[in-house]
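Novice: coords below, sequence missing:
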């Protein structure tokens, strides 16, 4: 039994290490001038994006303005990222071969979603926490689901382009996972919901580790959109609503 558990743990680590731990060699050096420029663009984008996020959650649920603001938010993250400087997709090494991360990040997103589903089952039994969750889910219940799916997809991609792309690169080599996660969570504070802040912090750690390991945004994007799309479809079924 012990040997079986050891093999199981070894296999699990073999899957996790390439996507979250082992750093792939890369050469993404920037000149000092380009680095300073990126930091300025990132700072401006962060302020504008956080403002739009706060405004979007200040709208009435079901208000068409919400869609315009969230699409504007995605455009802000995307434009800021692309203007700041070059971004990279990244690689992982599996069985000695370097390849683009595709399947593994999706599995990580599903696993993370499963953890959040378990957490949601606990939260719904705690009225104050359930109320915070309901305040967010109301946008899903009273909105256009196909449009919300598109917005969730687009914003997930845009957030990773910025936070694990441009912002991560603007931080430098000292604690980029921690700093990018803290800034991601702080930007979410503008939404006024502690549940969203907590979710951003947890997600930020996972995708931040992916960014550090693979050197690019592809893995974080795939994990983020897998997680967020699953949450959008599953959470309204867990919470009863008003």
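Specialist: Structure received. A quick note: this is a predicted structure, and the numbers were derived from the prediction, not measured. Numbering: from 1, shown residues only.
Novice: can we go C-alpha only for contacts and neighbour counts from here?
Specialist: Noted.
Novice: need the helices for this protein, in chain order.
Specialist: Applying DSSP state H to the chain gives helices spanning 2-16, 32-58, 64-84, 103-123, 127-141, 145-160, 167-171, 176-189, 194-214, 218-238.
Novice: List the buried residues in the last one.
Specialist: Applying a neighbour-count criterion of 16 or more other C-alpha atoms under 10 Å, the buried positions in helix 218-238 are 218-232, 235-236.
Novice: try this one side by side with the last:
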């Protein structure tokens, strides 16, 4: 195992545990925002320690940005459509609503923290971790690892969304050669989920 792989693995284990604790906090818990920022620092610190990341290949910045925003909007559309179905299934709806209740407790700070984490997660998962694993398995392994980090939340909808988002962002990393497109995809998706999904899930209540 190379140094980059060892650092990436250690960061993945620590980050998964920290995220599981964070997502199980009660809405309004004063530690939620600070804890979220700490998790973001963990992802970024691990990525830098593992060797850093590439933003995009030369000459592809605008294309990567457009692809990222477009893919994020498409992913959000799929998740919101699924949300209409989940809204009528209480066992799936309530855990997802509980996580989103954090945004209702302190919208501005939670949204800011979520966006910081979106950037940090892409820097680690589609940056350092992607570079640390064999290229032929990078999409599969980084997507599986990303989905694994959400299991501790106990929210099935979040894990399913992580698989979809992981596949899209890893595909964009391969296509564009850097993390710019994945970051913009994740940011676009996150904003839509925080601002729109709560109202969609409320339909079933």
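Specialist: That came in fine, so what should we check first? In this text, all values refer to a predicted model and were calculated from it rather than measured experimentally.
Novice: circling back: possible to save the helices of the first structure as a markdown table with distance to residue 92 of the first structure?
Specialist: Below are those laid out as a markdown table (distance: least, C-alpha to C-alpha, whole Å):
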| stretch | distance to residue 92 of the first structure |
| --- | --- |
| helix 2-16 | 11 |
| helix 32-58 | 25 |
| helix 64-84 | 23 |
| helix 103-123 | 10 |
| helix 127-141 | 35 |
| helix 145-160 | 18 |
| helix 167-171 | 18 |
| helix 176-189 | 18 |
| helix 194-214 | 5 |
| helix 218-238 | 9 |
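Novice: Mind checking the ones you listed for the one nearest to residue 90 of the first structure?
Specialist: Among the helices of the first structure, helix 194-214 comes nearest to residue 90 of the first structure, with 4.9 Å by C-alpha to C-alpha.
Novice: Over in the second structure, tell me which residue corresponds to residue 40 of the first structure.
Specialist: In the second structure, residue 40 of the first structure lines up with residue 6, judged by TM-score structural alignment.
Novice: Give me the number of neighbouring residues for that match.
Specialist: 13 (other C-alpha atoms under 10 Å).
Novice: counterpart of stretch 119-134 of the first structure in the second structure, which residues?
Specialist: So stretch 119-134 of the first structure sits over residues 82-97 in the second structure, by TM-score structural alignment.
Novice: likewise stretch 4-22 of the first structure?
Specialist: Taking TM-score structural alignment as the measure, the second structure aligns no residues with stretch 4-22 of the first structure.
Novice: With stretch 58-72 of the first structure instead?
Specialist: With TM-score structural alignment as the criterion, stretch 58-72 of the first structure aligns to 24-38.
Novice: ditto for stretch 188-207 of the first structure
Specialist: Aligned by TM-score structural alignment, stretch 188-207 of the first structure corresponds to residues 150-169 of the second structure.
Novice: The matching stretch: how far from the chain's middle?
Specialist: From the chain centre to the centre of stretch 150-169 of the second structure is a distance of 8 Å (C-alpha atoms, centre = their mean, to the nearest Å).
Novice: buried stuff in it?
Specialist: Using 16+ other C-alpha under 10 Å as the test for burial, stretch 150-169 of the second structure gives 150-153, 155-159, 161-169.
Novice: cool, stretch 52-62 of the first structure as well?
Specialist: 52-57, 61.
Novice: Among those, find me the one that's closest to residue 13 of the first structure.
Specialist: Nearest to residue 13 of the first structure among the buried residues of stretch 52-62 of the first structure, with distances taken as C-alpha to C-alpha, is residue 53, at 36.8 Å.
Novice: quick one, what contacts that closest one?
Specialist: By C-alpha atoms under 8 Å, 6 or more residues apart in numbering, residue 53 of the first structure lies in contact with 69-70, 73, 188, 190-191.
Novice: Tell me which two of those residues sit farthest apart.
Specialist: Taking C-alpha to C-alpha as the measure, those span a maximum distance of 14.7 Å, between 69 and 188.
Novice: re the thing from before, residues in contact with the match of stretch 119-134 of the first structure?
Specialist: Residues outside stretch 82-97 of the second structure that contact it (C-alpha under 8 Å, 6+ apart) are 154-158, 197-198, 200-205.
Novice: Repeat that for stretch 135-144 of the first structure.
Specialist: Residues contacting stretch 135-144 of the first structure (C-alpha under 8 Å, 6+ apart): 61-62, 148, 232, 235-236, 241.
Novice: Dump these to JSON lines, plus distance to residue 112 of the first structure.
Specialist: Output for the contacts of stretch 135-144 of the first structure, formatted as JSON lines (distance: C-alpha to C-alpha, whole Å):
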{"residue": "61", "distance to residue 112 of the first structure": "27"}
{"residue": "62", "distance to residue 112 of the first structure": "28"}
{"residue": "148", "distance to residue 112 of the first structure": "21"}
{"residue": "232", "distance to residue 112 of the first structure": "14"}
{"residue": "235", "distance to residue 112 of the first structure": "14"}
{"residue": "236", "distance to residue 112 of the first structure": "17"}
{"residue": "241", "distance to residue 112 of the first structure": "24"}
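Novice: ok, of the residues you listed, which one's closest to residue 83 of the first structure?
Specialist: Set against residue 83 of the first structure, the nearest of those by C-alpha to C-alpha is residue 148 (26.7 Å).
Novice: OK, contacts around the aligned partner of that closest one in the second structure?
Specialist: Residue 148 of the first structure maps onto residue 110 in the second structure when the alignment is built from TM-score structural alignment. Residue 110 of the second structure makes contact with 33, 102-103 under the criterion C-alpha under 8 Å, 6+ apart.
Novice: ok, back up a step: out of the contacts of stretch 135-144 of the first structure, which comes closest to residue 85 of the first structure?
Specialist: Nearest member of those to residue 85 of the first structure, counting by C-alpha to C-alpha, is residue 148, at 29.6 Å.
Novice: residues contacting the closest residue to residue 200 of the first structure other than its chain neighbours?
Specialist: Once flanking residues are discounted, residue 200 of the first structure sits nearest to residue 185: 5.3 Å by C-alpha to C-alpha, 6 or more residues apart in numbering. Taking C-alpha under 8 Å, 6+ apart as the criterion, residue 185 of the first structure is in contact with 197-198, 200-201, 204.
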